[in-house]
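*Asks:* Provide a 3D model corresponding to the input given below.
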Amino acid sequence: MTLLQASEKDLPETGSGGLKGLLGKAYELLTSSDGDGRAGRNALIAFMIRIVSAAIAFISQIVLARMMGQHEYGIFVFVWVLVILIGNLSCLGFHSAQIRFLPQFEAANDVERIRGLTATARLFALMSSTAVLLVGLVALHFAQGLIESYYVMPLYIALFILPMIALGDTMEGTARANSWAIAALSPTYIIRPVLILLFMLAAVWFGAAQTAQTALVAGLAAAYVTTVGQFFNITWRLRRRFDRGPAKVEFAPWFRVAIPIFLIEGFIFLLTNSDTVVTGLFLAPSEVAIYFAASKTMALVQFVYFSVKAATAPHFSALFAGDDREALAKFSGQSVRWVFWPSLLVGLTALALGNILLGMFGEGFTAGYNVMVILFFGIMCKAAVGPGEVLLTMAGQQSLCVKLYVVALAANIGLNLLLIPLYGIQGAATAAALAMLVEAVLLHVAVRSRLKITLFVFARPLTARPVREDV
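*Replies:* From the prediction side, this is the model:
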């Protein structure tokens, strides 16, 4: 049996085979009122938002790169990646712990805990990110002599963006837990990048310099406008869905679950962004700009994975809580196909148009085409096992996930430190691709051994009893 035959055999029966059958199953999911249908609709909504987001982000980055030039653009993207990374990590996992708990609380009609958890997550995000802001100000003051002068002022500006990044991620987690896909994703992935571009253009129109510092001030304003608006929107939605009343806070149990999630997602986030960060530490801003342009172009592929991840997490949690092992295995295999085949199509299209797309950023950016090719192979390795870490986390296997990502992150950082000084931006791409391969293999083995599910696009998922590990 060929791989293609195995893949087709594993597709759900819909009255006909091949592409027609797959389309029939997609229609069935999108019109169904059960859990699979809701997850399918959320996946489609998230997918469409990611398509629009990818287009907006790509266009805005082209405009910013052409306005600022390679050097200033390289400074901006390096600092912006740092602020997004640190802002997300400062939540310490509470933003995603909501996705683990809220569907279960709602299924049990435990409204008091829902109120307590959503309020606690917001307050914690603001307090922890503000603490990071204050520590960062002190550290930057005393470390100025060790930092390139062109990074100092952009880093100061970036520190004041941190609280809004953390609160925005928390609002996104609340919305995702309630399956509000549009409210969850559109502020971060559509509204904020549009506002950054508009504020930058307005600043330049009124005479501001076309520099990284100006772009980061635009980012600061956009982050505050977007997050404050999202805060009031999600608060209004929660009050409509759940009546006012007392709140029950169980901080210690929630925190015990949030920390492993923080470690898992932190390692994933570091895996995703460490190449840009290490590139910024070793190479000139102009080379950072080229690498970021190439990786941003390949992000057109990764939005498929993140869209499916955003939609499937609550359903994974509900299936495992309901002990429906057959449905869990079936949905797991389905989620892998949702990731892999669209990723393959988008990736091949991006490579075919690679030089044209990179050329839009400005002169010299086509030097990043080989980076695109290398990253594509790594992305497809990860796509072949789909959202494996989400399945493990929602099944209570946080501790195992932490161990897996310790290994993957160690490999990633070690490879970056080894290859970037030797091979520059191509070394960074190779390190990132190899780290994604390591991650995919570890997730495949872990899901198969603990949950008895074969998480691979060309395999049929198994449905033996999983190992339950409540943390």
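*Asks:* Please make it C-alpha for all contacts and neighbour counts, starting now.
*Replies:* OK.
*Asks:* and the helix or strand containing Ala57, what does it pack onto?
*Replies:* Assigned by DSSP states H and E, Ala57 falls within helix 35-89. Helices and strands touching helix 35-89, as assessed by 3 or more Cα pairs under 8 Å, 6 or more residues apart in numbering; DSSP states H and E, comprise helix 18-31, helix 149-159, helix 162-177, helix 181-186, helix 192-205, helix 212-241, helix 251-282, helix 285-321.
*Asks:* Against Phe255, how distant is Gln306?
*Replies:* You called it Gln, but residue 306 is Phe. Counting by Cα to Cα, to the nearest Å, the gap between Phe306 and Phe255 amounts to 25 Å.
*Asks:* before we move on, back to that, next secondary structure after the helix holding Ala57?
*Replies:* Going down the chain from helix 35-89, the next helix or strand is helix 94-107, by DSSP H and E.
*Asks:* Check which helices and strands the next helix or strand after that next one sits against.
*Replies:* As assigned by DSSP H and E, the chain's next helix or strand after helix 94-107 is helix 111-143. Contacting helix 111-143 under the criterion 3+ Cα pairs under 8 Å, 6+ apart are the following elements: helix 94-107, helix 149-159, helix 162-177.
*Asks:* run this one through as well so I can compare:
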Amino acid sequence: MSIGEVQRQSIASFVGQISFTFIGFLSTMYFAHTVGASILGAYFLFTAYYGIINMITDGGFGGAAIKRISEGEEQDAYFSAFFVLRSLFVVVVVSTLIGFRNYFIEFDDAGIFSWLLLALIASLFHGSVTSGVAGTGKMGVHAAGHLVNNISRIVIQVAAVFLGFGVAGLAGGFVAGLFIAAIIELRFFDLHFVRFEWWHVKSLSSFSFWLFLTSAGVILYSYVDTIMIDYYLSNSDVGIYRVVFQFASLATLATVAIRTTLWPKVSRWGKLEEIEFIEESLSRAFTYSLTLAIPVFVGGILFGDKLLYFFYGADFERGYLTLVILLFVQIVNIFHYFFTMYLGALNHQKDSFKVTAVSTAANIALNLILIPIIGIEGAACATLVTMGLSAILARNILSQIINIKIDNGSIFNILKAVFFMSIIVGCYRLLIPLSNVLLTLIPVLLGALIYGILILKFDVKMHDQFKEIATKMKIPWSSLL
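*Replies:* Here you go, the predicted structure:
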């Protein structure tokens, strides 16, 4: 394809995200109806503890390796130094966990402590390969590997749950996905082990220190609500909250795809001092992310209660208010994601850490206060407040480095399209009882079609950009619009 590299890789990542989301939703629906909220809650706790411990084993060196490798100088040496450091961290952490196994009685009784250890070992193999692939700019391969990881994990999990393995089957599928994805990406991996010098380690460490602290804040930010919900409430509440959180993540599909693609590009542009590319990419990233997030937020308000009921079961319908809050969080999240990502990619990891440290501390405090009072809605509110705080702080710092541009015209066109779409599907909701899943899906699909047509009619710039992409991909534009 002759389309631009960033566009091509973003499209590949976005297609991967859509495919995974569709499969992920179907599998989660199956798990919700088969094993229930409590077993799902136990699995989400497994992934939460894995996320926190894996962050420790990574030590920030994964992101540092991507940064140094992406700069194009002595790539093999930086990769070799990263692999040795990461291996050392994994050995130390796994040995420590085995030594303190008696403190993980709940995990051991559930039969997933061993899976946690295997997951950490798998992360060494997977993290090394994916960091090398991403660092060399092969984001299409990276996106494909991410898709393979998720799809293979889900397929194995569905089979394991069907055979009655419960939470152990879910954890086992998680581990298998890491190994399979790493093997697939290894085919496109072209870095080599070479001798490296101490200064390579120091160069990685100088970047990884702040990246590790920032990552620690992000991981805690991502999982502290899950752990606190389990502490104050129950596994079932964890299951409902995380399922709703996953459902809300639909709003940031474009954000994740663009963010994944842009990180090594922004890093390279920063090294070459190509500021115009950086500023333009940030403006477009906001526009395309909000193009999806805003209509999904409105659609969630109109149909979220019925979608939760029909997709996951009656127990999950009580997560509707949490869903609405978390969908709004995803809009705020767009600015948080890109502001902090650009700070890190432009080698201002220390500033990114400061932002993350403040917001993480606030998040923990608010979760401690709100979850005992208003339950899972309290966790969602804590995330909303602190995500907004993080976005504001990060913007203030980033604005001193580059000019932050928002395409107000395109944002206004998005709001217009959403307004007319919501009137049409809102009337449907008022006039037709949503008594089954089909009657619920019809306005959702109708709303997506109406919004897609309206936004391309209202916004000439977006219309021309999509037309250019479609033309270069040999897709007849007249058949689309």
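*Asks:* Looking at structure 2, which residue reaches furthest from the middle?
*Replies:* Of all residues in structure 2, Leu431 sits farthest from the chain's C-alpha centroid, using Cα atoms, centre = their mean; the distance is 36.7 Å.
*Asks:* and it, what pairs with it in structure 1?
*Replies:* Matched by TM-score structural alignment, Leu431 of structure 2 corresponds to no residue in structure 1.
*Asks:* Ser87 of structure 2 too?
*Replies:* Looks like Ser87 of structure 2 aligns to Leu126 there (TM-score structural alignment).
*Asks:* Could you tell me how many residues sit around that match?
*Replies:* Using other Cα atoms under 10 Å, Leu126 of structure 1 has 21 other residues around it.
*Asks:* and it, what does it touch?
*Replies:* Listed by Cα atoms under 8 Å, 6 or more residues apart in numbering, the contact partners of Leu126 of structure 1 are Pro163, Met164, Ala166, Leu167.
*Asks:* which one in structure 2 is aligned with the first one?
*Replies:* Spelled out, it's Pro163 of structure 1. In structure 2, Pro163 of structure 1 lands on Ile121 (TM-score structural alignment).
*Asks:* Neighbours of its match, how many?
*Replies:* The tally of other residues near Ile121 of structure 2 (other Cα under 10 Å) stands at 21.
*Asks:* Once you drop chain neighbours, what's closest to it?
*Replies:* Val90 (7.0 Å; Cα to Cα, 6 or more residues apart in numbering).
*Asks:* For Leu415 of structure 1, find the nearest of the helices and strands packed on helix 111-143 of structure 1.
*Replies:* Taking Cα to Cα, helix 149-159 is the member of these nearest to Leu415 of structure 1, at 25.2 Å.
*Asks:* buried set for the closest one?
*Replies:* Within helix 149-159 of structure 1, the residues that qualify as buried are Tyr151, Val152, Pro154, Leu155, Tyr156, Ile157, Ala158, Leu159, counting by 16 or more other Cα atoms under 10 Å.
*Asks:* and the closest residue to the second one other than its chain neighbours, how many neighbours does it have?
*Replies:* Of all residues not flanking Val152 of structure 1 in the chain, Gln144 sits nearest, at 6.7 Å (Cα to Cα, 6+ apart). Using other Cα under 10 Å, Gln144 of structure 1 has 13 neighbouring residues.
*Asks:* quick one: Gln144 of structure 1 and Tyr150 touch, right?
*Replies:* No: contact between Gln144 of structure 1 and Tyr150 fails when scored by Cα atoms under 8 Å: they sit 10.6 Å apart.
*Asks:* Can you tell me how far Arg153 of structure 2 is from Leu253 of structure 2?
*Replies:* As judged by Cα to Cα, Arg153 of structure 2 and Leu253 of structure 2 stand 19 Å apart.
*Asks:* Can you match the contacts of Leu126 of structure 1 up with structure 2 and say which hold?
*Replies:* Retained in structure 2 by both residues aligned by TM-score structural alignment, their matches' Cα atoms under 8 Å are the following of the contacts of Leu126 of structure 1: Ala166.
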